[in-house]
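Q: How does the following fold in three dimensions:
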Amino acid sequence: MGASGMSISSSIGLVSGIDSGAIIQQLLSLDAQAKTPIFQRIGGLNASNAALLDVNARLLAFKSASSMFRTDDIFRSTNATSSDEGVLFANAGSSAIPGQYAFRVKQLVSTSQVMSGGFTSSTLEPLGLDSMSFEWGNGRLGRDVLLEDLNGGSGVERGSIRVEDRSGNAAIVDLSLASSITEVVDAINDETGISVSASLSGDRIVIQDGSGGNGNLSIQDVGGTTTASDLGIVANVASDAVIGDVINRLDELSLLSTLNDDNGVLIRDNVVDFRIRVGGDGGVIHAIDLGRQDASIDGETLLSDLNDGEGIRINETTGQADFSIVTTDGTQVDITLGQILDEDGEVESEAVTNVQELLSRVNATLEEEIGAGQVVMSIDADGEGFSLVDAVGGGGDLEVIGAGPFENETAEDLGIFTGTGGGSGNTIAGDRLPNTVEIASASTIQDVIDRINEQTNGAVTASVGPDGVGIRLTAAGELVSVLGDGIGGDYGTTTLEDLGFQIGVESTSLDGARVLGGMGTVLVDSVNGGAGIGDASSITITDRNGEAVTVDNLDVHSTMEELVTFLNDAVALVGVDVQVGMNAEGNGLAVSDSTGGSQNLVVSGEAAAALGIEIDVASDTARGLNIQRQYVSAASDLSTLNYGRGVGLGKFRITDGNGISAVVDIGNDSNNLYQVMNEINSRGLDVEARLNDDGDGMILVDTTGGAAAAIKVESISGSTARDLGILGEAESVGGSIDGSYERNVDLDVTDTLDEVIGKINDAGLAVTASLLNTNTGGSPLRLVLSSDISGLAGDLIVDTGGVDLGFNELTAARNAKVFIGEGAGGVLVESTSNVIDDIVAGVEIELQSASDSPVTVNVSRDETGIVDSVQAFVDGFNGVIEAINLYDSYDGESEIRGPLLGDPTVAKVKQDLYRILQQRAVGVDTQFRFLAEVGVKIAGEGQIEFDKARFEEAYAEDPEAVENLFAAYESTGTSTETIAPGVTVDNITTTYEELGFGDLFKQAIEKLTNSIDGTVTLASRNFDALIDAQNDRIAEIDQRLAAKELRLFREFTAMETTLARLQSQQSSLGMISQNLANAGALIG
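A: Model (predicted):
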């Protein structure tokens, strides 16, 4: 050991002086020369394999270029160009139809913003608010009506009208871009050349002359359109007013979804919606079902068609059960609906796909396990689901429980799940399973008329009532009444009420209440969450001079505008100087006194309370309460909820006050809110789902009557619970979870402007609060509230609970509006976004600015893209051939061999590609059948060339034939074969009746490159095997060399040991000799 602590070793013998290490290495290096040719062989094999993998990669690239002709619809790809990109951009997809389309952009989308009055400080001045509520898109008592919905759905032709006042001033009012009745009124009122005013009264337009002249007031159609006629205001009268015709009325084609202020009509499937009695007491009662009617389930019914197309979940894990049947004697039989393998691992039975296969599989399994006829599954008598009957005779209940990866879900999908302890006797009557729709649910007034006529065998005739706002029932002079008794389920009388009828009313001509919303107003029945004002008929108003009036019969009026007009007329008639109108927020009423008196302004009575204006104030004005216009109903389509953003599909878990929970799965079979509530209420929890009292959402009510914990809702998947507004936990034990779309922010009366802004933004609502500093005046600070939802769906209503912050509209919520087509026949499209998909099939329009001038969008086939794709196809083919030619080559001068010279695999690749290249397309009978006919042909060095000019000529001549040549594809699939009487097996074969060159090459390349048994794959594996074998030989040689090295080392070590021993012996002999000599000297 040296001073450094490092050991020094040497292969030079200490005794012999021989460098044994060098000798051993020389000997080993001679033996290692045997590896040199093996390494050379490995290098050659690696080069060959790398070359083959390069060919494989090029084949895959060529496959991609080939398959795109069909999979990417190359020949259907289109370009869209806009004549004015300053107004709109256009993008076209493969489904777009070439042609020219005209658009007129009336307006872009805008987002609702409101701004408060001024404040001097944002940190020192309390606002006095204890809460602030927000609503989006709904809740106002005013209601606009689209022109296309007027005149019973016949609409109003767009054009211009000529108006001449009584002083002879005339103007042409352009209504060609008007889309709603409010826009018509505004356009007339904004015309400065004439002295007239337009307003809405009931279901009419009223034109009032203000010129003071004595001529005629004239309104006429112009320009060949019928706009004025359709608006009901054509006139030429010596009068100061034109009272227009009724233009807001029902028609047989009126949509049920537009009735009741767009709250629609609840229609339930496969239940009685209501009953009609003809003939008074003891008369004939007819059950009326307005719901959808499904095809009956039979043996040929596909499982994928059940449950509204969601099908039956079957696990893909071979051999695992999908559900289990527990017989009345407790025997459990596992049922597998998926693929079944035999003992050798071969497929014995494929997964069941239709009802007959399902029943055969279930009953065969039951027979095998417990004997024939002991438990049988069948289609129920109504053809609406499945039933099971147990003949075992045990003392328990027949049950179906979950099994396998999907647990309960397969049995639930089949409608037969009971769960452990959930059976009832020896029979399971399964739930109804929605099948394919034969007759859709009623959606129009005409559908209701037809269903009533059919289901009463013509005894009852339904029609639009003579007033045009309701429905009439008659029965050839017999008494007619509508009944709700005997109807099962929640909301059993809702449908008849939604159609305007009441139980207990009987007449030979039964007229339902008004169900058509008014122009600019809502129905009285829509306020107070849909409860209306009931029988609250009386109101007393006392002005500030002490004059009082009591007005009765307010409950007979149908619309809020009609009620308020009647009230104001009655008050004015007796000289009480008080007016009732709409409050600033638009969600309630307001009362104003113009007497100048000093006493209190007082409004009282049952109707005052129902209308939110029960007041007693020392003020000239008083703001009424939010009277909660209903805009969510049981019939509300889920796509319209959540501020127009819809309710997503998904699952959530509800836990009731007793801690019991259940999962609710909202899928494609739930279309309206009633169906969601029905799903929740079917779970057996102490929780009731119903509409809330304000008519603006769903509420979950704790019904335990002594809960131990607060109810809660947790999301499992999707956004369903959040979209319904029910995600979370009740605020207290026994409390409810209210999914109201009106949201409240709790505030303190001492909160300053900054604090209010912070609390609003922290609440996570679809509104943003900000501070605006105008830097003008003594109160420059403003509170700005901006809706986070664009368009009319985000129309922001801010209610400060009577504290006047001086809010004014900064930006009105508007939908983007664009007309398709020119002139009066243009079709209006509205959107909450400036990007509108499929406004024309396959075309996306991006609006940039409004314009009175039409913009033309030209959609044409993307011929440049088609040519580029064919060029990519040619390049892909040539890339493969180029690689093969490079690797399968020999240079005579340099005598260099390619790594794949003579390789049979690349020879087959080349042969297959050339064979397809020169054949004809399969089954294509259009003009072009060979690639050479469209300019794709063999050139030098075995590659192909693309004659673009010839291709473009062929495409111009017959584009369909060129498309078929590359992209044709038609196949037939699985068939069955009878192998024994009553025994059939699937014969899984695919026959191609038509196949273009894109798929011809794609399929050939798939056979060559398939990762399991492709020709190139197998050849590459062979190279790998050969390389592994050579590496094994190298390893064997290395093992022999290592053994030899060890042996030689040991031999040299032994030699050194021997020499050392001999040297030691010689030293000993020398010492003996010296000792003898010394001894001799002493003796001598």
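
Q: Please make it C-alpha for all contacts and neighbour counts, starting now.
A: OK.

Q: list the contacts for residue 183?
A: Neighbour list for residue 183: empty [criterion: CA atoms under 8 Å, 6 or more residues apart in numbering].

Q: Go through the helix or strand it falls within and flag the buried ones.
A: Assigning secondary structure by DSSP states H and E places residue 183 in helix 181-189. Within helix 181-189, the residues that qualify as buried are 181-185, 188-189, counting by 16 or more other CA atoms under 10 Å.

Q: repeat for stretch 1051-1067
A: For stretch 1051-1067, by 16+ other CA under 10 Å, it's 1052, 1056-1057, 1059-1060.

Q: How about stretch 84-93?
A: The neighbour-count check on stretch 84-93 (16+ other CA under 10 Å) flags 87-93 as buried.

Q: Could you tell me which of the residues you listed are located in strands?
A: The strands in this structure, assigned by DSSP state E, contain 88-92 from the buried residues of stretch 84-93.

Q: okay, these in TSV with distance to residue 840 next?
A: Formatted as TSV, those follow (distance: CA to CA, whole Å):
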residue	distance to residue 840
88	14
89	13
90	10
91	11
92	9
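
Q: Name the nearest of the residues you listed relative to residue 929.
A: residue 92 (29.7 Å; CA to CA).

Q: That closest one against residue 844, yeah?
A: Yes - the criterion here is CA atoms under 8 Å, and residue 92 meets it with residue 844 at 6.2 Å.

Q: Next up, identify which helix or strand residue 473 is on.
A: Per DSSP H and E: strand 471-474 holds residue 473.

Q: And the next helix or strand past that strand?
A: Following strand 471-474 toward the C-terminus (DSSP H and E): strand 480-483.

Q: and the longest helix anywhere in the chain, what does it pack onto?
A: The residue-count maximum for a helix in the chain (DSSP state H) belongs to helix 1015-1083. Packed against helix 1015-1083 by the contact rule (3 or more CA pairs under 8 Å, 6 or more residues apart in numbering; DSSP states H and E) you find helix 20-32, helix 36-71, helix 904-918, helix 997-1009.

Q: List the buried residues for the second one?
A: This means helix 36-71. The neighbour-count check on helix 36-71 (16+ other CA under 10 Å) flags 38, 42, 44-56, 58-70 as buried.

Q: residue boundaries of the strands in the stretch 751-900 of the chain?
A: Secondary structure of the stretch 751-900 of the chain (DSSP state E, counting those that start in this stretch): strands located at 767-773, 781-787, 796-799, 808-811, 816-820, 827-831, 835-840, 843-847, 855-861, 890-891, 896-897.

Q: Would you do the same for the sequence below? I want to compare the two.
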Amino acid sequence: MDIDSMVKSMMTAKKAPLDKMNQQKQLLNWTRESYREVSSKLYDFRYNKLITKYGSNDVLTVSKAVVSGNTDAIKATAGSKANGIDMEVSVSQLATKTTVTTAGAGSGKPSTSTLASLQSAFDSSDPTSDAAKAKEFKLVVNSQTFTFKGSTDIQTVISTINDNSLANVTVTFDETTGKLAIASKTSGTDGKVELGSGTDDNTLLSLFNKKNQTEDEWTTKTGVNSIATINGVEYNNSGNTFTVNGVTITLLTKTNTSGTDVPSKITTQTDTTAAVDIVKSFVSDYNTLIAALNSKIDEEKYRDYAPLTDDQKAEMKEADITTWTLKAQSGLLKNDDIIKSVLSEMRAHITEQLGGLAEMGISTGTYAENGKLVLDENKLKTAMEANPQKLMNILQGPASAPATGIFDKMASSVFNAIEKISNRAGTNRYSADLTSTFKEESVMGKKLKEYNSRISTMLTYLDNQETRLYKQFTAMETAMNKLQSQSSSLFSTSS
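A: As a prediction, the model looks like this:
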């Protein structure tokens, strides 16, 4: 008897339910992956486009600040609230930060040097000894106390102090001079670098002195505010960047460096180029997204192409397997309710403002184009030159009600879709990563758990069935062999 062939033949029929479950599980996994792809596109459109790229107040501004006269002294950028007033700017003082600088530990001191090695320059101690490594050095700045052992290197000292937000200072080290500098993070007269007054409060700074370790071997420069005169009015600021008449001005240098004041002049011009480019980019991003979503819900579904079993794959060529699998994966999200809903909502946000958008050169395509936006650049440019605020109000919403703008409305609808997909498929609602793991407590995650449990039970059942069949056929073969032996013996005796 060919027991293996007989058992295999009988088990094939018994394995049919298992194959069916594995196919259903595979379809569920493929569907989750399709949802993750959709969620990734939605996340990218919402966070990277609607919020980050198009959500800024100034992205649709049509004002451009032009600096003439002393073009080296200032930089100017017009914002959305630029009022077009010309300005003459004279800069008499730049804002600086309060800074404490040591005399220097000498050249040739890399930032990897330890504090013990700096100490050895004063007392000729062995920097590798346990005592030198254990010796402590202290710094008190802005009421924050730092203590370091001799084994600590300079770069660690710097990062430790800089990472302390309460100290509010930035420490730098010049390897060419060995000077350590401590600067306030806040510029102007508000910035401070207040050292401790105790006897041992500044032993760390003493290491970075050339001559000796007395506490007066460092210099302090107090920060000052910037002073600029704009159209005859003096402006005193803690920083070098501030906004006047809707224009952000950055002071770069004094205007009277040669002894004679050479002021800078700022004029505001209308320039629709950047705003038009932003609208073009939005239209392109929107059209790309809805095309991708429409392709999912319109994709043909081949119901006769189920996922292949291992046995089926074993009898097929690799190219045929690929072709079959592509058809089996097609149409998994056909007519999906979540995708159809978000598409409908986004189109509604456009339709609500279609009259105003049409006046600005933005319209929808034909019915067959499924809500695609069409842009007339010349019409948009002309409309923005005439009334730039109108498009800003439509897309971003007025300053008093930004949530009424198309961008905010779309962002809300897209987020709702991302959440629904996450609840159903277990996708990460805060990432566009296509390799992110799925949440098990989603609808599909629970369904997969159920499949895994049923498959495990079925495998145990089939294993028991196979064992039983082998035992039965083996016993049958043994009995038949015994009967054959008895028959042979009987015939032999008769003859």
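
Q: How far does stretch 74-83 of the second structure sit from its chain's centre?
A: Relative to its parent chain, stretch 74-83 of the second structure has a centroid offset of 29 Å by CA atoms, centre = their mean, to the nearest Å.

Q: name the element residue 172 of the second structure belongs to?
A: Using DSSP H and E, residue 172 of the second structure falls in strand 169-174.

Q: hang on, the earlier thing: distance to residue 174 of the first structure added to the helices and strands packed on helix 1015-1083 of the first structure, as JSON lines?
A: Shown next, in JSON lines, are those (distance: least, CA to CA, whole Å):
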{"stretch": "helix 20-32", "distance to residue 174 of the first structure": "100"}
{"stretch": "helix 36-71", "distance to residue 174 of the first structure": "49"}
{"stretch": "helix 904-918", "distance to residue 174 of the first structure": "64"}
{"stretch": "helix 997-1009", "distance to residue 174 of the first structure": "55"}
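
Q: quick revisit: which one of the strands of the stretch 751-900 of the first structure lies closest to residue 623 of the first structure?
A: Ranking those by proximity to residue 623 of the first structure (CA to CA) places strand 796-799 first, at 11.0 Å.

Q: all helices for the stretch 51-200 of the second structure, in order.
A: Under the criterion DSSP state H, counting those that start in this stretch, the stretch 51-200 of the second structure carries helices at the ranges 115-123, 130-134, 154-162.

Q: what's the answer for the stretch 251-400 of the second structure, then?
A: Under DSSP H, counting those that start in this stretch, the stretch 251-400 of the second structure gives helices at 273-298, 310-314, 318-329, 337-352, 354-359, 377-386, 388-395.

Q: on average, how far is stretch 448-462 of the second structure from the matching bit in the first structure?
A: Averaged over the aligned pairs, stretch 448-462 of the second structure sits 3.7 Å from the first structure after superposition, using mean CA distance after the TM-score superposition for the first structure.

Q: Just list what the longest strand seen in the first structure packs against, helices and strands only.
A: Using DSSP E, we find that the single longest strand of the first structure is strand 99-107. In terms of contacts (3+ CA pairs under 8 Å, 6+ apart), strand 99-107 of the first structure is packed against strand 816-820, strand 855-861.

Q: Check what contacts that strand and list those residues.
A: 87, 177, 815-822, 847, 849-860.

Q: now with 7 Å?
A: With contact meaning CA atoms under 7 Å, 6 or more residues apart in numbering, strand 99-107 of the first structure is reached by 177, 816-822, 850-860.

Q: what's near enough to touch the aligned residue in the first structure for residue 280 of the second structure?
A: The equivalent of residue 280 of the second structure in the first structure is residue 871 (alignment by TM-score structural alignment). Residue 871 of the first structure makes contact with residue 946, according to CA under 7 Å, 6+ apart.

Q: Return the distance of residue 871 of the first structure relative to residue 929 of the first structure.
A: Remark: distance between residue 871 of the first structure and residue 929 of the first structure (CA to CA, to the nearest Å) = 19 Å.

Q: ditto for residue 348 of the first structure
A: Distance from residue 348 of the first structure to residue 929 of the first structure, by CA to CA: 42 Å.

Q: Neighbour count for those two, which is higher?
A: residue 929 (22 against 12; other CA atoms under 10 Å).

Q: Surely that one and residue 918 touch.
A: No - when contacts are counted by CA atoms under 7 Å, residue 929 of the first structure is not listed as touching residue 918 (10.3 Å).

Q: if we can go back for a sec, go ahead and build a ChimeraX selection from the buried members of the contacts of strand 99-107 of the first structure.
A: In ChimeraX syntax, the buried subset of those is picked out as below (16+ other CA under 10 Å):
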select :177,816,817,818,819,820,821,822,850,851,854,855,856,857,858,859,860
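
Q: For stretch 688-700 of the first structure, measure first residue to last.
A: Across stretch 688-700 of the first structure, first to last residue, CA to CA, it's 6 Å.

Q: repeat for stretch 840-856 of the first structure
A: Start-to-end, stretch 840-856 of the first structure (CA to CA) is 13 Å.

Q: contacting residues around it?
A: Counting by CA under 7 Å, 6+ apart, 82-84, 86-96, 100-108, 834-838 sit against stretch 840-856 of the first structure.

Q: hmm, 8 Å instead?
A: 80, 82-97, 100-108, 822, 834-839.

Q: and whatever residue of the second structure lines up with residue 63 of the first structure, what does it touch?
A: Taking TM-score structural alignment, residue 63 of the first structure has residue 46 as its aligned residue in the second structure. Contact analysis of residue 46 of the second structure by CA under 8 Å, 6+ apart lists 410-411, 414-415.

Q: rerun at 10 Å
A: 40, 52-54, 407-408, 410-415, 418 (CA atoms under 10 Å, 6 or more residues apart in numbering).

Q: and what of residue 744 of the first structure?
A: Here residue 744 of the first structure is in contact with 131-135, 760, 763, 765, 798-800 (criterion: CA under 10 Å, 6+ apart).

Q: Thank you kindly, that will do.
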